[in-house]
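Colleague: Any chance you could fold what I've pasted below:
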Amino acid sequence: MVQAWYMDDSDEDQRKPHRLQPDQPVSAEQLQELGVRSFKLDADNYELDPELAKIRKEHNYTFMDIITIHKDTLPNYEQKLKIFYEEHLHLDDEIRCALDGSGYFDVRDKQERWIRIALQKGDLITLPAGIYHRFTLDENNYIKAMRLFVGEPVWTPYNRPADDFEARTKYLHSLQQAA
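Modeller: So this is what the prediction gives:
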């Protein structure tokens, strides 16, 4: 499963791990309390991976595409990285699987502290609609990721503050129910 930890508040390069000292790991159970789920897939044979087929069927992920984030493949690379790293939410779940390379998703816990989630080859992560988050590459500066969606893809980020959206209200309510 994915590795996750609480982040320091350093202004150093966003692509560094930013682990607190001493390290404060975050468990899969703690991520699940925030609605974040993770799975391990066969990234080299994802088209035939029965676990991916099961996940897609159970959650009705009907649309899939692949994005490669690297300075040689993504137009407006530096600008896109800045946009991805702005704290935002989506009105739909965000589902990503690293097919190659690596990166970080950062999410807020219930006390608004940042948790960094390392996404490595074969890791699939789902972030619930309404959770504030951001994404950055790590120091390898490369990820090839599969994106899954229910129905037609929607990539619209709503930068914080975006608390008036129904997705945010539902997300906060789900956190209260889990408590």
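Colleague: CA only for contacts and neighbour counts going forward, please
Modeller: OK.
Colleague: And the residue nearest the centre of the protein?
Modeller: When the chain is reduced to its mean C-alpha position, the closest residue under CA atoms, centre = their mean turns out to be residue 105, at 4.4 Å.
Colleague: Name the next helix or strand downstream of the helix or strand hosting that one, please.
Modeller: Using DSSP states H and E, residue 105 sits within strand 103-108. Next helix or strand after strand 103-108 toward the C-terminus (DSSP H and E): strand 114-119.
Colleague: and that next one with strand 103-108, angle?
Modeller: 150 degrees (axes from the mean of the first three to the mean of the last three CA atoms, to 10 degrees).
Colleague: Please provide the structure for the following sequence as well, for comparison with the first:
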Amino acid sequence: MRAYYFDNVPGDQRLPHDSQRPVSEETLKGLGILHWRIPIDTPGGWEPVIDDVARERGYKNRDTINVSKEGLGDLYEAKLKIFFEEHMHEDEEIRYILSGAGFFDIREHPSDEWIRVNILAGDLLVVPAGVYHRFTLDESNKIQALRLFKEEPKWTPHVRGVETEANPFRVEYVNSLKSVSVL
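Modeller: Below is the predicted model:
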């Protein structure tokens, strides 16, 4: 995983858009973004490590998604557009990358700048509820990810807007940042 500020230069969203302004894991942690590096070829397998994280964080369900033309078929283009629209969820978004690569763009609060997180096979990323973000593939056009859920699998995006700013999960997230910055 590598994180940096998005350059905001128009062009293909799948390109790196690297501003050459790196973002540290500490900055990400301050925003509630968590990351583990669990190599696919971990001795004993990656599954027991993921199981431990799932138990620790209360994730009860999981599935696998294959975001590619082959995996999504006719829905491929439409799904990519939905994934790249700025949104938040009322649940954590947890992804362990099994193969391929992509970018999670995280909206930094309060600066409102985009932080681009390049995720690769072996990265486990947790995006808290209430965080504005978007996702895109890189130029390889494919990623396979294990998705973990606290309850039944669901993926409901709430597009950024006035109503979303008042969403209790968004309000709780923003308030959590204020309490962290005061300490």
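Colleague: which residues are contacting the strand holding residue 105 of the first structure?
Modeller: 15, 114-120, 131-138, 141-143 (CA atoms under 8 Å, 6 or more residues apart in numbering).
Colleague: now these: which count as buried?
Modeller: 114-120, 131-138, 142-143 (16 or more other CA atoms under 10 Å).
Colleague: Regarding the first structure, what is its longest helix?
Modeller: helix 166-178 (DSSP state H).
Colleague: Which positions in that helix come out as buried?
Modeller: 167-168, 171-172.
Colleague: In the second structure, point out the residues matching that helix.
Modeller: The aligned range for helix 166-178 of the first structure in the second structure is 168-180, by TM-score structural alignment.
Colleague: and stretch 28-37 of the first structure, how far out from the chain's middle?
Modeller: 12 Å (CA atoms, centre = their mean, to the nearest Å).
Colleague: let me redo that: stretch 147-154 of the first structure
Modeller: 15 Å.
Colleague: give the contact list for the nearest residue in space to the residue nearest to the centre of the first structure that is not next to it in sequence.
Modeller: Once flanking residues are discounted, residue 105 of the first structure sits nearest to residue 135: 4.6 Å by CA to CA, 6 or more residues apart in numbering. Residue 135 of the first structure makes contact with 81, 84-85, 103-106, according to CA under 8 Å, 6+ apart.
Colleague: Moving along the chain from the helix or strand harbouring residue 135 of the first structure, name the first helix or strand you hit.
Modeller: Taking DSSP H and E as the definition, residue 135 of the first structure sits inside strand 133-137. Where DSSP H and E defines the elements, the next helix or strand beyond strand 133-137 of the first structure is strand 143-149.
Colleague: So what touches that following strand?
Modeller: 61-70, 93-103, 137.
Colleague: now with 7 Å?
Modeller: 61-70, 95-103 (CA atoms under 7 Å, 6 or more residues apart in numbering).
Colleague: Residue 51 of the first structure -> the second structure?
Modeller: That one, residue 51 of the first structure, aligns with residue 49 by TM-score structural alignment.
Colleague: Sorry, slip of the keys, the one I care about is residue 41 of the first structure.
Modeller: By TM-score structural alignment, residue 41 of the first structure lines up with residue 38.
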